[in-house]
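Student: okay, predicted coordinates and the sequence, questions at the end:
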Amino acid sequence: MYKILAKLNKALLPSFTKQRLDLSKAKKWQLAIIAWRFYVTKKALRN
């Protein structure tokens, strides 16, 4: 399930590392997306 979510995240959500986003200047919604992508990626790699 998490592997499918990880693929959807990659396709649908923006990649802030490609945009060179500074985490100290990120908005709350951007931090929420980063946290969500991290959580799903961590779960997908664990299985």
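Tutor: Cool, got the structure. For clarity, every value in this text was computed on a predicted model and none was experimentally measured.
Student: rest of the way, CA atoms for contacts and neighbours
Tutor: OK.
Student: measure how buried the nearest residue to Tyr2 once chain neighbours are set aside is and give me the count.
Tutor: Excluding its sequence neighbours, the residue lying closest to Tyr2 (Cα to Cα, 6 or more residues apart in numbering) is Ala44, at 4.8 Å. Look at Ala44: counted by other Cα atoms under 10 Å, it has 16 neighbours.
Student: try this one next to it:
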Amino acid sequence: MVHHESSPYNMPELNWYHGYPLVWCLMLASSIGLLAYYRRKGWLGKGGDDG
């Protein structure tokens, strides 16, 4: 059996006390922010200046 050393850069949030929920909140906030931006630009759904 080969043992591979894991890098601390893979998922460092797992070593933080509130790291996992923080990462989920950041991903959710960035998704909502991008959806709002796209909607304002008129690239997604209804919205934007023209209509």
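Tutor: Here it is on my side, so go on. Quantities reported herein were computed from a predicted structural model and do not represent experimental measurements.
Student: would you give the TM-score for this superposition?
Tutor: Superposed pair, TM-score by TM-score structural alignment, normalised by the length of the first structure: 0.44. Supporting alignment: 28 aligned residues with a Cα RMSD of 2.7 Å.
Student: ok, the residue nearest to Tyr2 of the first structure to Lys3 of the first structure distance?
Tutor: Using Cα to Cα, to the nearest Å, Ala44 of the first structure is found at 5 Å from Lys3 of the first structure.
Student: which helices and strands sit right next to the lengthiest helix in the first structure?
Tutor: Assignment by DSSP state H gives helix 28-46 as the longest helix of the first structure. Counting contacts by 3 or more Cα pairs under 8 Å, 6 or more residues apart in numbering; DSSP states H and E, helix 28-46 of the first structure packs against helix 2-12.
Student: counting by contacts, list what the helix it packs on packs against.
Tutor: helix 28-46.
Student: run the angle between the helix it packs on and helix 2-12 for me.
Tutor: For helix 28-46 of the first structure against helix 2-12, the angle by axes from the mean of the first three to the mean of the last three Cα atoms, to 10 degrees is 140 degrees.
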